[in-house]
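1. Dropping a prediction and its sequence here:
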Amino acid sequence: MQYAIQADGLVKHYGETKALDGVDLAVPIGRLLGVLGPNGAGKTTAVRILATLLTPDSGTATVLGFDVRWQAHQVRSLIGLTGQYAAVDEMLTGVENLMMIGRLLGLSRGEARERAKALLSRFDLADAGGRATKTYSGGMRRRLDLAASLVGRPQVLFLDEPTTGLDPRSRTELWGVVRGLMADGVTVLLTTQYLEEADQLADDIVVFDHGKVIASGTSDELKATTGAQVLEVRPLREDQLDLVAKVVTDVLDVAPDLSGAMVTAAVRDPAVVPAIVRRLDDLGIVASELALRKSSLDEVFLALTGHRAEDEQTEEALASTTPS
């Protein structure tokens, strides 16, 4: 199998903090790898090394066969990078932003203008192309930022938490753009804290925590690692929530979660569900919702790490204050 991205034993320190602690990655050509983990897990540090912006303390990495340390120029000619925050000039128009990048990449003025127009059209920004970027919404800026990373027609694209701060509609729109890139054969490495995002987009997923890869596989494979399904029961009468929780506890011998008038518990043997239903019926409890489903990636992450995918230490701050 041919790999667009390979990393073996990547290590990176920021003072006493080990941002990466022996990370291995392998992304086949044309696939999307989702990298999950909270801030401080090492996701951004890994992207910066692969994009030649940081040098690892040890380990090796290649992009389309070129070493990121010793053949950085060749790597940069093949990749695009979109960071966590839109890196566009707010005083320039959309067209001018993309043309500037095209000119920096060596395109003629005419070629840069044509490339800018084509990308603005592709990202549904053609009508806004003549406006100053400061007038754009957050979602429009992120789409322009992603368009900017494609001016050089990269074969490998790094997306470092590209939907951070976007509203659900803008996030969904950006997902559509990413799916279009995948259809064009672009290899994508996507870092995210949004577990639904990885579930929607990724062919394969790796989970980072404290600088290490702690799990990898497809979404379904990771969900299967918990060995459990999830039972959800919402009583018609909210005042019976505690009674439902007691029934679930008695049958499963485990305390369920109570949130949003819903009782939720991991179930390893689906055969116990009828027993719960019978007990609820005996007590005259009517359920407005009762479902048995696969574990979500959020629940997988919690099972693997002991915490949810939320901010811990911010590696952006470490990277900005520590020399590479």
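-> Perfect, I can see it now. Numbers count the residues shown, from 1 in each chain.

2. From here on, just use CA atoms for contacts and neighbour counts.
-> Noted.

3. elements contacting the helix or strand where residue 206 lies?
-> Applying DSSP states H and E as the criterion places residue 206 in strand 204-209. Packing partners of strand 204-209 (3 or more Cα pairs under 8 Å, 6 or more residues apart in numbering; DSSP states H and E): strand 32-36, strand 212-217.

4. so which of those gets nearest residue 63?
-> Nearest to residue 63, of all the helices and strands packed on strand 204-209, is strand 32-36, at 13.9 Å by Cα to Cα.

5. Specify the angle between the closest one and strand 212-217 in degrees.
-> Compare the direction of strand 32-36 with that of strand 212-217 by axes from the mean of the first three to the mean of the last three Cα atoms, to 10 degrees and you get 130 degrees.

6. next SSE after strand 32-36?
-> Going down the chain from strand 32-36, the next helix or strand is helix 43-50, by DSSP H and E.

7. Which secondary structure elements does the next helix or strand after that following helix sit against?
-> Using DSSP H and E, the helix or strand that follows helix 43-50 in sequence is strand 58-63. Contacts defined by 3+ Cα pairs under 8 Å, 6+ apart place strand 58-63 against strand 3-14, helix 43-50.

8. and those, which is most packed in?
-> Neighbour counts (mean count of other Cα atoms under 10 Å) averaged over each of these peak at helix 43-50, with a mean of 24.

9. Quick check: the residue nearest to residue 10 when sequence neighbours are not counted vs residue 200, distance?
-> Residue nearest to residue 10 in three dimensions, not counting chain neighbours: residue 59, with 4.3 Å by Cα to Cα, 6 or more residues apart in numbering. Distance, residue 59 to residue 200, using Cα to Cα, to the nearest Å: 31 Å.

10. who has more neighbours, those two?
-> residue 59 (16 against 13; other Cα atoms under 10 Å).

11. Tell me who's in contact with the more buried one.
-> 7-11, 22 (Cα atoms under 8 Å, 6 or more residues apart in numbering).

12. Take those residues and write them to CSV, including distance to residue 279.
-> Shown next, in CSV, are these (distance: Cα to Cα, whole Å):
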residue, distance to residue 279
7, 53
8, 54
9, 53
10, 54
11, 54
22, 51
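
13. Among those, which pair sits farthest apart?
-> 7 and 11 (10.4 Å).

14. hold the first one in mind and look at this next one:
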Amino acid sequence: TWKRKGYSTDVYTNVAMDWLKARDKKKPFLLSLQFKAPHHEYGHAARYDELLAGVPIAEPPTLYEDVHRSDSNLKKEFLKRTKFHMLLSGGNPKQTKEGNAYYFRHLKDKAPNEMWKHDPKIDKERIRVAYQHMIHKYIRCLTGNDDNLKRVLDYLDQEKLTEDTVVVYTSDQGYWLGQHGFYDKRLILETSMRMPFLIRYPRMIKSGSVSKDLCINVDLAPTLLELAGLKAPTAMQGRSMVSLLQGKSPTDWRQSQFYTYWGAPNHYGIRTERYTYLKLEGHPAELFDRETDPDQVHNVAANTENKAVVKRLEKELLKQIREVNISQNNLPGNN
């Protein structure tokens, strides 16, 4: 336990740097440095108070989406039960109809993060300023992450450890920043489901290379074990990404990513290179074609032309369920 004062991201990095400098330099090391700040309310250090002050940040295309009239029951059911919308909230007995939405949670915030001037009688105006409030705080918070990560990378350079050190920059999931009017995470939709994953290992990975193969979070452990020269336990799920890091795509690599969520609402499904297909408790299956609709505005499962697609994806979903070895009774909404 460390009792230190200061901004959390700075303090965590201070502890990490102290450990790095005091470690036995004759031995390999593993450092896991995690930042809590990029969660609501996106607290940031005072030195970022004026960062982008008064500068409008670009809005996501679906910020003003009318989710109440959506053809996706997933979005509508989520909206009924969540507070994670710019303006709307309700359905949860612990929440009021509006009072827990982002706008109302921060309407009376003080400088440097006060709400911008707006017409409170116009919903679009309220969503606009709620988004600008959130995204400015988020950018200021994430800048703290960037600056502290630089401290660690600079140390590796100074100690001539860069070539021999694997650096992974990732998260436990994605995060909505106004898409569909939401913030936070939780659903199989793109901005929520997709997680950032950057990895640097100069002796193996070509700088600036990008892989478009479908990976999932359980692939990380087998990857790190192989890089360390160890075998993954047979009971461990996931598959090493080392071949992908070397620029080679195995012919038998997965064709879809399996997703489950127990919560509000219960749902599960798969994501392929083009489609997102999901099952939602109490409603028909849903389909999003991200090639024709990258922002996932419309559920097109009922469209006649997608009948064969749905059939193929249902087969792939069942394959994933078998491979993960989860029983039907244990899937979200089925127990």
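-> Structure received. All values derive from a computational prediction rather than experimental measurement.

15. Quick check: TM-score for this pair?
-> With the length set by TM-score structural alignment, normalised by the length of structure 1, the two chains reach a TM-score of 0.28; 159 aligned residues with a Cα RMSD of 6.9 Å.

16. who touches both of residue 7 and residue 11 of structure 1?
-> Shared contacts of residue 7 of structure 1 and residue 11, defined by Cα under 8 Å, 6+ apart, comprise 23, 59.

17. From residue 20 of structure 2, how far off is residue 155 of structure 2?
-> Distance, residue 155 of structure 2 to residue 20 of structure 2, by Cα to Cα: 9 Å.

18. can you check residue 270 of structure 2 too?
-> Relative to residue 20 of structure 2, residue 270 of structure 2 is positioned 40 Å away (Cα to Cα).

19. neighbour count winner among those two?
-> residue 270 (24 against 17).

20. Next, the residue lying closest to that one once chain neighbours are set aside: secondary structure please.
-> Distance criterion Cα to Cα, 6+ apart; nearest residue to residue 270 of structure 2, sequence neighbours excluded, is residue 258 at 4.6 Å. Secondary structure, DSSP: H, G, I helix; E, B strand; the rest coil: residue 258 of structure 2 is strand.

21. Run through the residues that contact residue 258 of structure 2.
-> Contacts of residue 258 of structure 2 (Cα under 8 Å, 6+ apart): 268-271, 317, 320-321.

22. quick one: which two of these are the most distant?
-> For the contacts of residue 258 of structure 2, the farthest-apart pair by Cα to Cα is 271 and 321; their separation is 13.2 Å.

23. When these two are compared, which one has more neighbours?
-> residue 271 (24 against 17).

24. in which helix or strand would I find residue 231 of structure 1?
-> Assigned by DSSP H and E, residue 231 of structure 1 falls in strand 229-235.

25. Would you tell me what helix or strand the residue nearest to residue 130 of structure 2 when sequence neighbours are not counted is located in?
-> Using Cα to Cα, 6+ apart and skipping the chain neighbours, the partner closest in space to residue 130 of structure 2 is residue 103 (5.0 Å). Per DSSP H and E: residue 103 of structure 2 is located in helix 102-106.

26. what comes up buried for the helix or strand following that helix?
-> Next helix or strand after helix 102-106 of structure 2 toward the C-terminus (DSSP H and E): helix 123-158. Neighbour-count burial for helix 123-158 of structure 2 flags 126-145, 148-149, 152, 155-156 (criterion: 16 or more other Cα atoms under 10 Å).

27. What separation do you get for residue 294 of structure 1 and residue 36 of structure 1?
-> Taking Cα to Cα as the measure, residue 294 of structure 1 falls 19 Å from residue 36 of structure 1.

28. Residue 287 of structure 1 too?
-> 35 Å.

29. And for residue 17 of structure 1?
-> According to Cα to Cα, residue 17 of structure 1 stands 20 Å off from residue 36 of structure 1.

30. same thing with residue 318 of structure 1?
-> If you go by Cα to Cα, the gap between residue 318 of structure 1 and residue 36 of structure 1 works out to 19 Å.

31. Could you do residue 101 of structure 1 as well?
-> 30 Å.

32. who's more crowded, these two?
-> Ranked by neighbour count (other Cα under 10 Å), residue 101 of structure 1 and residue 36 place residue 36 first, with 29 against 18.

33. can I assume that one is in contact with residue 212?
-> No. Applying Cα atoms under 8 Å as the test, residue 36 of structure 1 and residue 212 come out as separate, 11.3 Å apart.

34. What's the local residue count around residue 321 of structure 1?
-> Here the number of neighbours of residue 321 of structure 1 (other Cα under 10 Å) works out to 10.

35. ok, now how distant is it from residue 258 of structure 1?
-> Taking Cα to Cα, one finds residue 321 of structure 1 at 42 Å from residue 258 of structure 1.

36. for residue 158 of structure 1, same thing?
-> Separation of residue 158 of structure 1 from residue 258 of structure 1 (Cα to Cα): 38 Å.

37. more neighbours, the two?
-> Using other Cα under 10 Å, the more surrounded residue of residue 158 of structure 1 and residue 258 is residue 158, with 24 against 17.

38. residues in contact with that one?
-> 47, 51, 79-82, 188-190.

39. Rebuild the helices and strands packed on strand 58-63 of structure 1 as TSV, extending it with distance to residue 265 of structure 1.
-> As requested, these are arranged in TSV below (distance: least, Cα to Cα, whole Å):
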stretch	distance to residue 265 of structure 1
strand 3-14	38
helix 43-50	30
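
40. Which one of those lies nearest to residue 250 of structure 1?
-> Residue 250 of structure 1 lies closest, by Cα to Cα, to one member of those: helix 43-50, at 41.3 Å.

41. Packing partners of that closest one?
-> Applying 3+ Cα pairs under 8 Å, 6+ apart, one finds that helix 43-50 of structure 1 makes contact with strand 17-28, strand 58-63, strand 156-160, helix 315-321.
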